[in-house]
Structure formats: structure tokens, C-alpha cells
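K.L.:
coordinates only, sequence not included:
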């Protein structure tokens, strides 16, 4: 239940030509405390509740627990969430033995694109596509829980 991921900005929207799948995501947060974030998400036709713990020193590893819930349950829980929500489309781009997930944000976060890759080890090597930009792993302002409170367009 430890998630290891690295995050990056992107340099172009070229990734869209390489995407094998895309899905719309709407999410809110019942709790945005960095020690324990509780997220409610509707991803396509599925609902989820996710609890995330505080990241380690690099920000690449942290506890994550997720459970699928029904769409009506997710909708009810979204109505209880803190102010601020996240709307995005997630693109999946396979490359080598990994899959990059690139989020294109909308609403108050329009213009922000964040790529992430899940790894088995923080130091695991992976192929880097030409559209991958600056690494932002551990930069909390890019966490969805923080973007819901201080959106990208307000920076």
C-alpha cells in the first residue's frame, strides 16, 4: 500500500498523439491535511474513496489506500467535500515497461499538465519521452489537494 511515483511538467501536448486511453476525472477532498488526505473521485463510470498519507523526504513514496464505491455514493460524498474541486482528463501513455499518466486540468487549473509515472523503487530507471519536462516530485503546490485550494490560475 505504498505508492511510489514521480511527477513532471510537460513541454508539449505531443503526448496526446501517443495516448492509448483517456478518461474524465472529477474529484474533491474530504480532508486536505498533508498527514492524511481523503479524496473522493469519479473516474469515468467508477467512484473511489482514497486515503493518502504524508510523503517521505523526497515526496516520491507515501501510503495510499483506495476502495471503489458506487457513483451515487461518490456524488453524495463530493457534496460534503471541502471547497474547491479538480476537473481533469487523464491520458495513459505506455512507454517501455511503464505507463505515464498525464493529467490535463480544467476549470481554475486550466493550462496545467502534470505527468506521473508509478515505479517499484524510487531509483528505478525508466524511458523518458521527449515531451517530459521539469521534475516536480515532492513539490506540494502541484498536489491535487493543494490545487483544489490554490488553483494554478491564481499563481
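P.N.:
On my side now, so go ahead. Everything numeric in this text was worked out from a predicted model, so none of it was measured.

K.L.:
okay, CA-based contacts and neighbour counts for the rest of this
P.N.:
OK.

K.L.:
contacting residues around residue 82?
P.N.:
The contact partners of residue 82, by CA atoms under 8 Å, 6 or more residues apart in numbering, come to 28-31.

K.L.:
Repeat that for residue 109.
P.N.:
The neighbours of residue 109, taking CA under 8 Å, 6+ apart as the test, are 86, 147, 151-153.

K.L.:
Let's see that with 10 Å instead.
P.N.:
Residue 109 makes contacts with 85-88, 144, 147-148, 150-155, as judged by CA atoms under 10 Å, 6 or more residues apart in numbering.

K.L.:
here's the one I want to compare it with:
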């Protein structure tokens, strides 16, 4: 129940041609407390409830509990979430032995593209395709819970 992932900005849309799957995601947060984030999602019409614990100091790992829930329950929970929902398309892109999840954000986070790769351990080697940019794993402003409160469109250069 510990998630290990690294997060990167994406510098080109070349990943789209390599995607094995694309999902539409709408999500909201019942809690954005860094020690206990509670997220509700509709993923292509399926409901998902996720609870995440605090991140490690380097941002690579944290407790994660996730369960599928009925879509109507997820819709109800989304209606009572904190302000600032997230909408995005998620591209699942296999690269050698790993799969990158590349999120293309819409709405207030339009223009932001972030890739995540889940690993078995923080120091695991993995391929870095040409479209992968700067690593932002330890930068909390790229967490979806923070993007819901401080969207990309409000950032100053």
C-alpha cells in the first residue's frame, strides 16, 4: 500500500502517438491536507476513492489506499468536494518495462502536461524518453491536490 513514483514535466506531445490507452478523468478532493489527502474520481464513468498519506522527504513514496466505488456515489461525493476540481486526459504510455501515465490538464490547469512513472523502489532505473522533461517529483505544487487550490493558470513565470 505504498506508492513509489517519480513525476516529470513533458516537453512535447510525441507521447500521444505511443499511448496504449487514454482515459478522461474528473476529480475532486474531500481533503487536501498533505498528511491525508482524500480524492474522488470519475475515470471514464467509473468511480474511484483514494486516500493518500504524507509524502516522503524526497516526494517519491507515500501510503496509498484506493477502491472502486459506484459511479453515482462518486458523482455525489464530487458534488461535496472542496472547490477546484481537476479535469484531465490520462495517456498510458508503455516504454520498455514501465508505463508512464501522462496527464494533459484542462480548465484552470490548461497547458500543464505531467508524466508519472510508478516504480517498485525510489532508486529503480527506468527509461527516459525524449519527450520527458524536468523532474518535479519533490515539488508539491505539481500535486493534483495543490493544483486544485493553486491552478497552473495562476502561476507567475
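P.N.:
It's in. This structure is a prediction, so every number in the text was calculated from the model and none was measured.

K.L.:
returning to what we had before: which one of the contacts of residue 109 of the first structure is nearest residue 5 of the first structure?
P.N.:
For residue 5 of the first structure, the closest of the contacts of residue 109 of the first structure turns out to be residue 144, at 14.1 Å, with distances computed as CA to CA.

K.L.:
Just give the number of residues close to the closest one.
P.N.:
As a burial measure, residue 144 of the first structure scores 20 neighbours (other CA atoms under 10 Å).

K.L.:
Tell me how far it lies from residue 53 of the first structure.
P.N.:
Separation of residue 144 of the first structure from residue 53 of the first structure (CA to CA, to the nearest Å): 14 Å.

K.L.:
follow-up on the earlier one: residue 107 of the first structure: which of the contacts of residue 109 of the first structure is nearest?
P.N.:
The shortest gap between residue 107 of the first structure and any of these belongs to residue 87, at 6.6 Å (CA to CA).

K.L.:
Please verify my assumption that residue 111 of the second structure contacts residue 152.
P.N.:
Yes. Residue 111 of the second structure is within contact range of residue 152, at 7.8 Å (criterion: CA atoms under 10 Å).

K.L.:
Looking at these two, which one has more neighbours?
P.N.:
residue 152 (19 against 12).

K.L.:
Hmm, residue 114 and that one touching each other?
P.N.:
No. Using CA under 10 Å, residue 152 of the second structure makes no contact with residue 114, being 11.6 Å away.

K.L.:
list residues touching both of these two?
P.N.:
When contacts are counted by CA under 10 Å, 6+ apart, residue 152 of the second structure and residue 114 have 105, 142 as shared neighbours.

K.L.:
name the helices or strands packed onto the lengthiest helix in the first structure?
P.N.:
Ordering each helix of the first structure by length in residues (DSSP state H) puts helix 71-78 first. Counting by 3 or more CA pairs under 10 Å, 6 or more residues apart in numbering; DSSP states H and E, the packing neighbours recorded for helix 71-78 of the first structure are strand 21-31, strand 36-43, strand 46-53.

K.L.:
ok, average deviation of the helix or strand following that helix from the second structure?
P.N.:
Reading on from helix 71-78 of the first structure to the C-terminus, the next helix or strand found by DSSP states H and E is strand 86-95. Strand 86-95 of the first structure, aligned to the second structure and superposed, deviates on average by 0.3 Å (mean CA distance after the TM-score superposition for the first structure).

K.L.:
Mutual contacts of residue 111 and residue 152 of the second structure, please.
P.N.:
Between them, residue 111 of the second structure and residue 152 share the contacting residues residue 105, judged by CA under 10 Å, 6+ apart.

K.L.:
what's the distance between residue 81 of the first structure and residue 64 of the first structure?
P.N.:
In this structure, residue 81 of the first structure and residue 64 of the first structure are separated by 19 Å, where distance is defined by CA to CA.

K.L.:
do residue 54 of the first structure as well
P.N.:
Distance from residue 54 of the first structure to residue 64 of the first structure, by CA to CA: 9 Å.

K.L.:
Looking at those two, which has the bigger crowd around it?
P.N.:
Under the criterion of other CA under 10 Å, the comparison of residue 54 of the first structure against residue 64 puts residue 64 first, with 18 against 15.

K.L.:
coming back round to it: overlap in contacts, residue 54 and residue 64 of the first structure.
P.N.:
Looking at what touches both residue 54 of the first structure and residue 64 (by CA under 10 Å, 6+ apart), the common residues are 36-37.
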